[in-house]
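Asker: Here's my sequence, what's the structure:
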Amino acid sequence: MIYFVGAGPGDPELITVKGAKLLARADVVIYTGSLVNRELLDLCKPETEIYNSAGMHLEEITQIMINAHQAGREVVRLHTGDPSLYGAIQEQMDALNSTAVPYAVVPGVSSFLAAAAAIPHELTLPGITQTVILTRMEGRTPVPKKESISSLAAHNATMCIFLSVHMLDGLARELITGGYGDQTPVVVVEKASWPDERVVTGTLANIAEKAREAGINRTAMIIVGDVLKADYTPSRLYDPDFTHGFRGGKS
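Answerer: Predicted coordinates for the structure are as follows:
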């Protein structure tokens, strides 16, 4: 069996229990070396074959998985965060489908969740927003026109923006053009959950300059939205006058 496992955002303790157990018994591990914390590999057996996919192309990766499966070996394909987000696993799964090799996906903690914990702040607040948009700026990977940053900004929801900190000047301009005010709060979290995690706060008017001064230009999550500073209505979930199936009202 092939297991696509989310390694989590960086802290080796943030891999799921299921993911850790799979790593511990895997015969072959292919990990995303540019981002996955190598401490996770300490969970592997001494005899486990370990491959760093950073310098490999798709056919090499899938062939290792196919060959290992055909030899009766268990494989873990270890991706950073949660593999369903910017993980490029679909093409790997499609290649396995074409050869009838069985696989399963084990979810992980995404970097946007680790960034929210680092601030720390809730991303959805009553009366402010109940929507979180996960997206990225267009770079070498194109983005559909209808999903441009300025188009998404029109919703004024909380936005968690991946893979874009090196384009922060342009990103801020696009967000303002789309409808956020220039004083909208922004938080940049570099290497969320790693020992050298850093948090930079600002507004759309000054966040690019602040990130430059801090020397942050890669491996960072950008969180934007009024949810980071606005007054909000407390949740009705714990309001004593609000009844639901598990709690009656005040007597």
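
Asker: CA only for contacts and neighbour counts going forward, please
Answerer: Will do.

Asker: This protein: helices as residue ranges?
Answerer: Listed in chain order, the helices of the chain (DSSP state H) span 17-25, 58-70, 90-98, 111-118, 149-153, 168-178, 207-214.

Asker: And the longest one, how far out from the chain middle?
Answerer: Between the centre of helix 58-70 and the centre of its chain there are 26 Å (C-alpha atoms, centre = their mean, to the nearest Å).

Asker: Equivalent analysis for stretch 229-237, please.
Answerer: On C-alpha atoms, centre = their mean, the centre of stretch 229-237 falls 26 Å from that of its chain.

Asker: List the contacts of that stretch.
Answerer: Contacts of stretch 229-237 with the rest of the structure, by C-alpha atoms under 8 Å, 6 or more residues apart in numbering, involve 125-128, 185, 242.

Asker: and for comparison, fold this next one:
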Amino acid sequence: MTVHFVGAGPGAADLITVRAMTLLGQADVVLYPGTYIDQAVLAHCDGARVVDTQDLDLEQMVQIMVEAHAADLDVVRLTSGDPSVYSALAEQTRRLDEAGVPWDVTPGVAAYAAAAAVVGRELTVPLVAQSVVITRAQARSTQMPAGESLAAFAATRATLAVHLAITRVRDVMDEVVEHYGPACPVVVVYRASQPEQIVLRGTVADIADRVETAGLRQAAVILVGEALRRDDVGTPGFSGGESYLYSSTRDRSTKR
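Answerer: Take a look at the predicted model:
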């Protein structure tokens, strides 16, 4: 039998993939992080043993998977968002490999993508930002690698998608203000797509006040960058352009 690592998306039960829904319906055991995943997602399960992992350590979680495999049971390990980002996939699959347990991965809608969808913004606006940096802040967590400071990423002026940092939002803004400026747009989305969803719009200068007033402490994504500005092409002061790919003046005799 196989352990399926499945991205549960940002939380809404209808924002998981068809494959994810099928795997949940077929699973005998489902492990999920209760802090982040809405209970409605678990409604796709059909009689599975459901285990909340928020109070389990890594070894305990892997032990459940190994024992289920030995009993010929299919396992789904749900992760919030997409397994490619902040899911502890590497640690878990390394241990499963050592135990001889097969596994695969099903992607999901990433939290930063869901947050951008909620506010209706493209994160890569021509002539403004063509890169998105997905990163986090360090508090009670694993040390960040050398060179991966928020200030270093901010120097690129790419759009920042900062995870696991809502309790340090003031520190985050202090680190990026030199490069983005105090008037740069910031959007914070708490529990994107879920019933409790909260959207806060502000700037580098004032978003920390807004977050603290709202009392947000977890499950929020911070987006920073000029691509978030709620202007449009033709609006005075807007510095963005339009995609060359779809331009009527592009030479279509050549490949992209």
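
Asker: quick one on the thing from earlier: if you rank the contacts of stretch 229-237 of structure 1 by neighbours, which is first?
Answerer: Among the contacts of stretch 229-237 of structure 1, Pro185 has the most neighbours (other C-alpha atoms under 10 Å), with 22 neighbours.

Asker: how much space is there between it and Asp226 of structure 1?
Answerer: 6 Å (C-alpha to C-alpha, to the nearest Å).

Asker: Neighbours of Asp38 of structure 2, how many?
Answerer: By the criterion of other C-alpha under 10 Å, Asp38 of structure 2 has 21 neighbours.

Asker: Thought Ala12 was touching it, still the case?
Answerer: Yes - the criterion here is C-alpha atoms under 8 Å, and Asp38 of structure 2 meets it with Ala12 at 6.9 Å.

Asker: And the strands in structure 2?
Answerer: In structure 2, strands defined by DSSP state E lie at 3-7, 29-32, 49-52, 75-79, 103-106, 132-136, 159-163, 185-190, 198-203, 220-224, listed in chain order.

Asker: deepest of these, which one?
Answerer: Most buried of the strands of structure 2, by mean neighbour count (mean count of other C-alpha atoms under 10 Å): strand 75-79, with a mean of 28.

Asker: Reformat the strands of structure 2 as a markdown table; add distance to Ala90 of structure 2.
Answerer: Below are these laid out as a markdown table (distance: least, C-alpha to C-alpha, whole Å):
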| stretch | distance to Ala90 of structure 2 |
| --- | --- |
| strand 3-7 | 11 |
| strand 29-32 | 16 |
| strand 49-52 | 20 |
| strand 75-79 | 13 |
| strand 103-106 | 11 |
| strand 132-136 | 17 |
| strand 159-163 | 18 |
| strand 185-190 | 26 |
| strand 198-203 | 31 |
| strand 220-224 | 22 |
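
Asker: of those, which approaches Ala115 of structure 2 most closely?
Answerer: Distance to Ala115 of structure 2, taken as C-alpha to C-alpha, is lowest for strand 185-190 among the strands of structure 2, at 5.7 Å.

Asker: ok, residues contacting that closest one?
Answerer: So strand 185-190 of structure 2 is in contact with 115, 196-204, 207, 211, 216, 218-226, 228-229, going by C-alpha under 8 Å, 6+ apart.

Asker: With structure 1 overlaid, report how far that strand is off on average.
Answerer: Using mean C-alpha distance after the TM-score superposition for structure 1, strand 185-190 of structure 2 ends up 0.8 Å from its aligned counterpart in structure 1, as a mean over the superposed pairs.

Asker: distance between that strand and the chain's centre?
Answerer: The mean C-alpha position of strand 185-190 of structure 2 is separated from the chain mean by 13 Å, C-alpha atoms, centre = their mean.

Asker: got it, and stretch 50-67 of structure 1?
Answerer: With C-alpha atoms, centre = their mean, you get 22 Å for stretch 50-67 of structure 1.

Asker: again, but for stretch 46-62 of structure 2
Answerer: On the basis of C-alpha atoms, centre = their mean, stretch 46-62 of structure 2 sits 21 Å off its chain's mean C-alpha point.

Asker: Next: stretch 185-194 of structure 2.
Answerer: 11 Å.

Asker: Would you work out how far apart the start and end of that stretch are?
Answerer: With C-alpha to C-alpha applied, stretch 185-194 of structure 2 spans 23 Å between its terminal residues.

Asker: and Pro107 of structure 1, how many neighbours?
Answerer: 20.

Asker: pretty sure it contacts Val5?
Answerer: Yes - with contact defined as C-alpha under 8 Å, Pro107 of structure 1 and Val5 form a contacting pair (6.3 Å).

Asker: Overlap of the contact sets of the two?
Answerer: Residues touching both Pro107 of structure 1 and Val5 (C-alpha under 8 Å, 6+ apart) are 82-83.

Asker: so what corresponds to Pro240 of structure 1 in structure 2?
Answerer: Here Pro240 of structure 1 is matched to Ser248 in structure 2, going by TM-score structural alignment.
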